[in-house]
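Q: no sequence for this one, just the structure:
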């Protein structure tokens, strides 16, 4: 057909096929890797959950969530993908993809996630290579990460106590209340106004990947205005939104009653704070 817009597409490196033929990948790992690349954003990031991967990739197989998780760990060990170590198996998370063509002729690799292996020389003079994948970090590194997460959680709890005198509706309305004289509310109002031109979801122009995801989530929720989810992004960060979105999708799959999806989503966020 003439004058047809070019649809977006993703590429698969030839070495993935070679690795499958040579036995480095089994058929289920190949299926999973191909799907993750198929749902990747233009910047080489797939946002999904273990439940979604199981339902989307293996509807014909009775696989457990632990099995899907083990496939992902194998793919990470072989540097096809990278995702941060995480506790639990619920909610969505980001998966970074290796060897990815990005907009403006860019090219993404996972080199920053996988440092060069250390090389040693054995007693026989032969080189010995010791790989150091992120998931094989010593316990001290994992403990440090947990301490950082705890400090972040404590800070969020302290902020929640400071704002406990306001209802969620007040927090959202305050960005448009000309008579609100609280200093932190004025600061929040300034941030919102400088972040986007309008409040309608369809008029919101994302400036980065996180804002783009917020617009997608707000659209799927049927929320007319972008204010509430952008407010959460500014105050609590994108990770809280992703956790809440994963829980929301699971509740929706379970058939839980949602008269107002946007309000239901905000309720989940309130509980996670």
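A: Thanks, I have the structure now. None of the values given here were measured: they were computed from a predicted structure. Residues are numbered from 1 along each chain as shown.
Q: Please make it C-alpha for all contacts and neighbour counts, starting now.
A: OK.
Q: Return the set of buried residues in the helix or strand residue 34 falls within.
A: Secondary-structure assignment from DSSP states H and E places residue 34 in helix 27-38. Neighbour-count burial for helix 27-38 flags 29, 30, 32, 33, 34, 36, 37 (criterion: 16 or more other CA atoms under 10 Å).
Q: Determine the longest helix present in the chain.
A: helix 139-162 (DSSP state H).
Q: From residue 215, how far off is residue 250?
A: Computed with CA to CA, to the nearest Å, the distance linking residue 250 and residue 215 is 20 Å.
Q: So these two - more neighbours on which side?
A: residue 215 (24 against 17; other CA atoms under 10 Å).
Q: picking up where we left off before, if you count contacts, what does the helix or strand just after the longest helix of the chain end up packed against?
A: Moving toward the C-terminus from helix 139-162, the next helix or strand (DSSP H and E) is helix 168-173. Contacts defined by 3 or more CA pairs under 8 Å, 6 or more residues apart in numbering; DSSP states H and E place helix 168-173 against helix 227-236.
Q: which residues are contacting the helix it packs on?
A: Contact with helix 227-236 is made by 156, 172, 192, 199, 211, 214, 218, 238, 241, as judged by CA atoms under 8 Å, 6 or more residues apart in numbering.
Q: same thing but 6 Å
A: residue 172 (CA atoms under 6 Å, 6 or more residues apart in numbering).
Q: take a look at this one as well, against the first:
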């Protein structure tokens, strides 16, 4: 398919790209932006639903651009080539590589996720920092988590900072936005999934908890910790021992420690 050239900032596709910077528009369109060759290659390798790809004119004419186009030619994607001055306005990075993609938001039903064979989950309770969100999702991908549930109040996983910090994990780990957390926790009970939460005030140390069965690890907001609702449904609150002077751990670090304790226990059980 021949590229479509865009030389006007008033082009409808350019307007669409600019609107996708707003969360409300992303949610309405069910699309989001990817920026950078590596991230887009990861998305394509994972068969993520890509709507179109946009290249700056300079990248299009480069050897890297031509190689990229050859590699994706069999996918039949719509390619737009944009004048450099316009591309720089729609890119989110300070030194853009010259490649963007519009991707459709992956769809995963809550019940479908719970019905799967992997019963190891993560629940994020109002995690608000894009960098933390991205690191947690990347760690969840590495730990083999079946899916991640996001409470209301979490940072948008499809904003540009979060998308970049996930380094492609968005396309490997199913993510579900939770409308009714209490209903989800009741489903956990029905499906034999224990809710375990990190809590500084807990009496039990995390490695003493049995994480070898159905499990959902909950971590909370950077400043406030887990909510009262999560506390109410937690089967076992656990703490991470900190012999140093720090009063708390970064939420992404804490989530990683808990997830990989579960990985260890589940591996030993096999």
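A: Here it is on my side, so go on. Every value quoted in this text rests on a predicted model; they were computed, and no experiment measured them.
Q: Could I get the TM-score for this pair?
A: Once the chains are laid over each other, their TM-score by TM-score structural alignment, normalised by the length of the second structure reads 0.20; 87 aligned residues with a CA RMSD of 5.8 Å.
Q: Tabulate the buried residues of helix 27-38 of the first structure (JSON lines), appending distance to residue 272 of the first structure.
A: As requested, the buried residues of helix 27-38 of the first structure are exported to JSON lines (distance: CA to CA, whole Å):
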{"residue": "29", "distance to residue 272 of the first structure": "33"}
{"residue": "30", "distance to residue 272 of the first structure": "35"}
{"residue": "32", "distance to residue 272 of the first structure": "30"}
{"residue": "33", "distance to residue 272 of the first structure": "31"}
{"residue": "34", "distance to residue 272 of the first structure": "33"}
{"residue": "36", "distance to residue 272 of the first structure": "27"}
{"residue": "37", "distance to residue 272 of the first structure": "30"}
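Q: tell me what the helix holding residue 34 of the first structure is packed against?
A: Using 3 or more CA pairs under 6 Å, 6 or more residues apart in numbering; DSSP states H and E, no helix or strand is in contact with helix 27-38 of the first structure.
Q: what about 10 Å?
A: Under the contact definition 3 or more CA pairs under 10 Å, 6 or more residues apart in numbering; DSSP states H and E, helix 27-38 of the first structure sits against helix 14-21, strand 45-49, helix 50-57, helix 65-77, strand 81-82, strand 92-97.
Q: Just say which of those is most tucked in.
A: Among those, strand 81-82 has the highest mean neighbour count (mean count of other CA atoms under 10 Å), at a mean of 24.
Q: ok, back up a step: what angle sits between the longest helix of the first structure and helix 227-236?
A: 130 degrees (axes from the mean of the first three to the mean of the last three CA atoms, to 10 degrees).
Q: quick one: residue 13 of the second structure is in a strand?
A: No. Counting by DSSP: H, G, I helix; E, B strand; the rest coil, residue 13 of the second structure is not found in a strand; it is helix.
Q: The helix holding residue 34 of the first structure vs strand 92-97, what angle?
A: Using the same axes, to 10 degrees: helix 27-38 of the first structure against strand 92-97 is 90 degrees.
Q: that older thread, residue 130 of the first structure: which of the helices and strands packed on helix 27-38 of the first structure is closest?
A: Residue 130 of the first structure lies closest to helix 65-77 among those, at 13.4 Å (CA to CA).
Q: Report all helices and strands that that closest one contacts.
A: In terms of contacts (3+ CA pairs under 10 Å, 6+ apart), helix 65-77 of the first structure is packed against helix 27-38, helix 50-57, strand 81-82, strand 92-97.
Q: mind putting those in CSV, distance to residue 270 of the first structure included?
A: Output for these, formatted as CSV (distance: least, CA to CA, whole Å):
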stretch, distance to residue 270 of the first structure
helix 27-38, 30
helix 50-57, 23
strand 81-82, 30
strand 92-97, 18
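Q: Quick one, which of these gets closest to residue 119 of the first structure.
A: Among those, strand 81-82 sits nearest to residue 119 of the first structure (CA to CA), with 22.8 Å.
Q: so where do the strands sit in the stretch 1-150 of the second structure?
A: 4-6, 31-35, 50-56, 78-82, 99-104, 120-124, 147-150 (DSSP state E, counting those that start in this stretch).
Q: can I get those strands in a markdown table with mean neighbour count?
A: Putting the strands of the stretch 1-150 of the second structure into a markdown table (neighbours: other CA atoms under 10 Å) gives the following:
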| stretch | mean neighbour count |
| --- | --- |
| strand 4-6 | 15 |
| strand 31-35 | 23 |
| strand 50-56 | 21 |
| strand 78-82 | 21 |
| strand 99-104 | 21 |
| strand 120-124 | 25 |
| strand 147-150 | 24 |
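Q: want to throw those strands into TSV with distance to residue 259 of the second structure?
A: Converted to TSV, these look like this (distance: least, CA to CA, whole Å):
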stretch	distance to residue 259 of the second structure
strand 4-6	45
strand 31-35	27
strand 50-56	30
strand 78-82	39
strand 99-104	28
strand 120-124	8
strand 147-150	12
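Q: where do the helices sit along the stretch 151-273 of the first structure?
A: 168-173, 183-195, 209-221, 227-236, 238-253, 261-272 (DSSP state H, counting those that start in this stretch).
Q: buried residues in the last one?
A: Along helix 261-272 of the first structure, the positions that meet the burial threshold by neighbour count (16+ other CA under 10 Å) are 261, 262, 265, 266, 268, 269.
Q: which one among these gets closest to residue 48 of the first structure?
A: Within the buried residues of helix 261-272 of the first structure, the smallest distance to residue 48 of the first structure is 17.4 Å, found for residue 265 (CA to CA).
Q: quick one, what contacts the closest one?
A: Neighbour list for residue 265 of the first structure: 217, 218, 221, 229, 241, 244, 245, 247, 248, 249, 258 [criterion: CA atoms under 10 Å, 6 or more residues apart in numbering].
Q: State the distance from residue 234 of the first structure to residue 214 of the first structure.
A: 11 Å.
Q: Tell me which of these two has more neighbours.
A: In this view residue 234 of the first structure and residue 214 are compared by other CA under 10 Å, and residue 214 has more residues nearby, 21 against 13.
Q: Show me what the longest helix seen in the second structure is packed against.
A: Secondary structure assigned by DSSP H gives helix 251-269 as the longest helix of the second structure. Contacts defined by 3+ CA pairs under 10 Å, 6+ apart place helix 251-269 of the second structure against strand 120-124, helix 130-143, strand 194-198, strand 215-219, strand 236-239.
Q: please redo it, this time with the cut-off set to 6 Å
A: Counting by 3+ CA pairs under 6 Å, 6+ apart, helix 251-269 of the second structure packs on no helix or strand.
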